[in-house]
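>>> mind looking at a prediction? Sequence and model below.
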Amino acid sequence: MNASGRPARYGPTLRLRLTAVATALLATGLILSGALVYLTLDRTLSLEVDRALADRARVVIASITVNASPDGLSIQLPDVDAIAAGGAVVQVTGFDGTIVRSASLGRVTLEVSRGAQAAAQRGQVFFETVTVEQVQLRVHAAPLVWRGDTLGVLLVARPLGPTELVLGGLQIVLIGVGGIVLIVCAILAWVVARGALRPIDDLAREAGSIGADQDFNRRLSDHVSESAAEVGRLATTFNAMLDRLQDSFAAVQRANSRLEAMLQSQRRFVADASHELRTPLTTIRGNAHLMARGAGVTEEDTREMVTQISSEADRMSRLVTDLLTLARADAGLPIVRQPVMLRPLLESVGFQARTLAAGRLTVSVVPYTGDGDLMVEGDPDALRQLVLALADNAIKYTPDGGSVSLALRSVTHGTPRGSADRSMPPIQRPDQRQAPPTVTAQISVIDTGVGIGSDDLPHVFERFYRADRARHTTGSGLGLAIARWIADAHEGTLAVESSLNAGSMFTVSLPATVVAGVVDNDDDVTSDDRTD
């Protein structure tokens, strides 16, 4: 099938074309060589006939007797028929009209052409081919000279039949032998072309089978790849193309899998978001209707309904805020960086987490025991949102009486981040100072909650994902996805260690710098947070 979907129309096969070209070249060579042989033999035989006629003419001239009488000169040819032996005929035509000829001519008279007569008068010989009574004759005309006077023209002729018979036989031999050779060579060319092109046929057949089966794991067999150099290179190139197709096909399959997983996550999100939005909307609509009706509603009921409306509106606001944050992540908007001190930030988040826990579990901040403070370059609001999301997640899934702790520690690396070989010390020039060690700040949120199953653990950072056992709790499944994005935006990592009924530990690792003393962050991190 071609690109338009119609059956492909192929021209003559390459095997047939090669055979036709080889046969045409051979036929041209045979024709040229046969023509050369034929023309050479024709020329050779013609020269031989002319030489024989010239020899006989000299013999005849040497034997001619001329007698003088009162009536004039008479020409006598002694034993002319003996001289004309071997198929040659002799005739002497005098300028006075006298004709003496051999008996083999009978009553036939050879005409002296104007060319022969003129050549004789000039004392020159002349050759020509004439037809007498449907017989071709080769004629040699020579002047007959006696005592310095030209008496007439001597004609010595010979039939060309034997020569034409030889040339005709040669022509038959050339055509017959040439035809046989041409047929044999055409068959041999077909066989050779078939053998030479068999690897291409095998390649086409195997490639068609691979395409029909869509099995990109297959490769052309070794006997095709190890064929002639050109076919071998073609097979190698085809196998390399299959490798690229396989990689592309695998990439498409991975993309389809990711797309399917994303669609599944979106479907789950639509269900969760519908549930999350339906509940506050139902509450707000019901309370609004009661307040609008007014009958039998006390002042205390009104305050309670207003409180519920405000609480549900806050839930909707948080959901919308989470969606806007993810939209910002998808748009690739950069974060605004500034120095952020992690110890006061962690204490502020711990205070807010204790408020979220509402006394049903213990929230503690493990004191930082390192020298000075850890500072990162980042967005303080985004970093606080990151740690608070982890703390809020821990509180949600920790039963009453459990505990949640927040810890900060530093990890110092002996080799600066990004060096090529960490097993060898870097080469330092005399004019270079030793680079300071790289420090990584790690914030850990540890809980004694229900933990995460091994099946759900690889998906906890996916958007809209919520484990089945977590669907009874509030939330949209966006908090951990947002936390992962914030960590990535700060060139950090977010990891989790957990098992069912054994609690969880989320660890954020960020590139940091150790600073002496304690420098507070903005007031919205250190003081205003405590009023949330």
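Structure received.

>>> can we go C-alpha only for contacts and neighbour counts from here?
Fine.

>>> and the next element down the chain from the helix or strand hosting Ala261?
Using DSSP states H and E, Ala261 falls within helix 229-293. Moving toward the C-terminus from helix 229-293, the next helix or strand (DSSP H and E) is helix 299-331.

>>> which elements pack onto that following helix?
The contact analysis (3 or more C-alpha pairs under 8 Å, 6 or more residues apart in numbering; DSSP states H and E) places helix 299-331 against helix 229-293, helix 479-489.

>>> and the last one, what does it pack against?
Spelled out, that is helix 479-489. Helix 479-489 sits against helix 299-331, helix 380-396, strand 493-498, strand 504-515, with contacts defined as 3+ C-alpha pairs under 8 Å, 6+ apart.

>>> buried sites along the longest one?
The one in question is helix 299-331. 302, 305-306, 308-309, 312-313, 315-316, 319, 322, 325-326, 329 (16 or more other C-alpha atoms under 10 Å).

>>> ok, and here's another one to check against it:
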Amino acid sequence: MSRFAPQTLRGRLVAILLAVAAVGLLTLAAVTYASQRSFLQDRIDQQARDGLPAIGRELDEDLGLDPRSARFPYGRGFRRPGEGPPPASLPPGTYGARVTTTGEVLAAGISSYRGESDAPSLELPDDLQAGQLRTVSIADEPYRIAVDLSRSDANLNVIAVPLAEMNSTLSRLLLVEGIVIVAVLGVLGGIAFLVVRIGLRPLDEMAATADEIRAGDLSRRVEPADDATEVGRLGLALNTMLGGIETAFAGQRQSEERLRQFVADASHELRTPLASIRGYAELFRMGAAQSEADTSTAMRRIEEEARRMGVLVEDLLALARLDETRAVVREPVDVGDLAADAVEDAKATAPDREIRLHVAADDDPIVSADPDQLRQVLANLLRNALVHTPAGTAIEVHAGSAQGPGGRVALSVRDHGPGLPVDDPSTLFERFWRAGGGGRKQGPAGAGLGLAIVAGIVDAHGGTVRAENADGGGARFVVELPAYAEQTVVLRNL
């Protein structure tokens, strides 16, 4: 691009407008000039044709071909003074001549406003012919020549009308047109600059807002933002985009914060069993465990801490798999059968507990789900109930259709223990949350990932999970999933 070309949108718009206006004005000026020139030349041609008969009579008199005697020329139009108006309105300086076919000038004269004058010698073209109408240069001045055949002899009558007045008029017209064009373009350029500047002011404001957003203030929005103008619609689109960007950055910050917290919590959880294992191993290596009982205790504690680390790693892997985008496994699953298997497994783990299963005989709680993940949901909920209630506390498991519209299946695990340890039950499903007087604290309750895994699996299946204090005491955890028939319709529509 040329370095002289306008670089800004405002400059380009004004330049384009001025260019279009200049082309229009120049075209109008050219048409006006050509029309005026044609009009003036036609008028001169008509004057020349109308003046030829009068010039012919005057030249006849001068050559003695007429009874009247006259000196040539008198007044305007080759007339004697006092003989009335001239037969043709010829401009001052019009030449008249009688010329032979060989180019010899027999008589000549020039009209003027001063009365008599001597006709200068003419340097007429040699190729004059009767009926000609042409423009020639005589004595370095342009003339319009008309030629006809004299009726008195076989010679030619020639009239040469000066074009100086016409050229002067056309020159003045060009000057006026140039001044008008320059003035109009100047005024139009000023008005266009102001109008474009006012019209593009919202874009300048948007640019200023964009600079602030680039500096880090993602909450800013551009103005105007409406459907009334093109700039307003651009503002709406930009604000929508900015809203999405702000949401994405906020989500990214939250994800990064959760990741940092997750890594910190995981490191903390892994550090404790690793410290225990290292401590007992050092005791054994240093010979501090001299008796067989001490050695057995050290080995038992190492095994327990290693098992605890294994559970923690498995839970971390389960959460990592939930965060991944994996192929969805869905098949019809009878929640009642899964609940029965989970209850039997829990009874084998805690034979001293009373664990009851309630499934309506006429109910058919079937969902479309990954059966392995639903087994993990039931296992985590039952393990949570066993760990956080006193020994001998009864546990109830219910499976069946959820109350209310929507075609959903409900699965609940209720204990008869002390109830929920927090006022906000949603915090129980955060990662690494554990009971212990205020959040993530070390203790025998585990790593605090079981309920987070439950929430992740249920959410991946399009369901909901909630915790509440049950009537009559204890805590209840309720999972609701879309029933199989409804789930099938949803998948078919995707």
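That came in fine, so what should we check first? Note that the structure is predicted; figures quoted are calculated from it, not measured.

>>> overlay them and tell me the TM-score.
The pair, once superposed, lands on a TM-score of 0.72 when counted by TM-score structural alignment, normalised by the length of structure 2; 444 aligned residues with a C-alpha RMSD of 4.3 Å.

>>> any idea how far the aligned partner of Ala240 of structure 1 in structure 2 lies from Asp334 of structure 2?
Counting by TM-score structural alignment, Ala240 of structure 1 corresponds to Ala237 in structure 2. To Asp334 of structure 2, Ala237 of structure 2 is 48 Å away according to C-alpha to C-alpha, to the nearest Å.

>>> what about those two, which has more around it?
Asp334 (18 against 15; other C-alpha atoms under 10 Å).

>>> mind checking the SS state of the closest residue in space to Asp381 of structure 1 that isn't next to it in sequence?
Closest residue in space to Asp381 of structure 1, ignoring its immediate chain neighbours: Val525 at 8.0 Å, by C-alpha to C-alpha, 6 or more residues apart in numbering. Assigned with DSSP: H, G, I helix; E, B strand; the rest coil, Val525 of structure 1 falls in the helix class.

>>> residues contacting the residue nearest to Trp146 of structure 1 when sequence neighbours are not counted?
Nearest non-adjacent residue to Trp146 of structure 1, counting by C-alpha to C-alpha, 6+ apart: Val66, 7.5 Å away. By C-alpha atoms under 8 Å, 6 or more residues apart in numbering, Val66 of structure 1 lies in contact with Leu73, Ser74, Ile75, Gln76, Trp146.

>>> list of residues touching stretch 24-40 of structure 2?
Met166, Leu170, Leu173, Leu174, Glu177, Ile181.

>>> buried residues in stretch 30-45 of structure 2, which are they?
Under 16+ other C-alpha under 10 Å, the buried positions of stretch 30-45 of structure 2 are Tyr33, Gln36, Arg37, Leu40, Gln41, Ile44, Asp45.

>>> dump the residue contacts of Val224 of structure 1.
Pro199, Ile200, Asp202, Leu203, Val231, Gly232, Ala235 are the contacts of Val224 of structure 1 under C-alpha under 8 Å, 6+ apart.

>>> ok, back up a step: now, the contacts of stretch 24-40 of structure 2 that are in helices?
Mapping the contacts of stretch 24-40 of structure 2 onto helices (DSSP state H) picks out Met166, Leu170, Leu173, Leu174, Glu177, Ile181.

>>> now flag whichever of those is closest to Arg258 of structure 2.
The nearest member of these to Arg258 of structure 2, counting by C-alpha to C-alpha, is Ile181 at 70.1 Å.

>>> need the contact list for that closest one.
Ile181 of structure 2 touches Ala22, Leu25, Leu26, counting by C-alpha under 8 Å, 6+ apart.

>>> distance of the last one relative to Leu170 of structure 2?
Put plainly, it is Leu26 of structure 2. Taking C-alpha to C-alpha as the measure, Leu26 of structure 2 falls 15 Å from Leu170 of structure 2.

>>> what does the second one give?
From Leu25 of structure 2 across to Leu170 of structure 2, the span is 17 Å (C-alpha to C-alpha).

>>> my guess is Asp363 of structure 2 contacts Ala402, does it?
No. Assessed by C-alpha atoms under 8 Å, Asp363 of structure 2 is found out of contact with Ala402, at 10.6 Å.

>>> looking at these two, which one has more neighbours?
Ala402 (18 against 11).

>>> pretty sure the more buried one sits against Arg408.
Yes. Between Ala402 of structure 2 and Arg408 there is a contact under C-alpha under 8 Å: 5.4 Å.

>>> next, show the common contact partners of those two.
Glu480.

>>> any idea how far Ala264 of structure 2 lies from Lys441 of structure 2?
In terms of C-alpha to C-alpha, Ala264 of structure 2 sits 13 Å off from Lys441 of structure 2.

>>> who has more neighbours, these two?
More crowded of Ala264 of structure 2 and Lys441, by other C-alpha under 10 Å: Lys441, with 19 against 12.

>>> other residues contacting stretch 336-353 of structure 2?
354-357, 359, 364-366, 374-375, 378-379, 382-383, 386, 391-395, 397, 399-400.

>>> what does Pro344 of structure 1 align to in structure 2?
That one, Pro344 of structure 1, aligns with Ala340 by TM-score structural alignment.

>>> just the element for its match, please.
Element membership of Ala340 of structure 2, judged by DSSP H and E, is helix 335-349.

>>> again with Ile180 of structure 1
helix 161-213.

>>> now do that helix: distance to the chain's middle.
36 Å (C-alpha atoms, centre = their mean, to the nearest Å).

>>> and the next element down the chain from it?
Following helix 161-213 of structure 1 in sequence, per DSSP H and E, is helix 222-225.

>>> residues of that next one that come out buried?
Val224, Ser225.

>>> which ones are touching the counterpart of Ala467 of structure 2 in structure 1?
Aligned by TM-score structural alignment, Ala467 of structure 2 pairs with Val496 of structure 1. Contact analysis of Val496 of structure 1 by C-alpha under 8 Å, 6+ apart lists Ser504, Met505, Phe506, Thr507.

>>> widest-spaced pair of those?
Pairwise over the contacts of Val496 of structure 1, using C-alpha to C-alpha, the maximum falls at Ser504 and Thr507, 10.0 Å.

>>> ok, the equivalent of Val387 of structure 1 over in structure 2 - contacts?
Under the alignment (TM-score structural alignment), Val387 of structure 1 pairs with Leu378 in structure 2. Residues counted as contacts of Leu378 of structure 2 (C-alpha under 8 Å, 6+ apart) are Ala339, Ala342.

>>> can you list the helices and strands packed on helix 479-489 of structure 1 in TSV and add distance to Ala467 of structure 1?
Below are those laid out as TSV (distance: least, C-alpha to C-alpha, whole Å):
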stretch	distance to Ala467 of structure 1
helix 299-331	18
helix 380-396	13
strand 493-498	14
strand 504-515	15
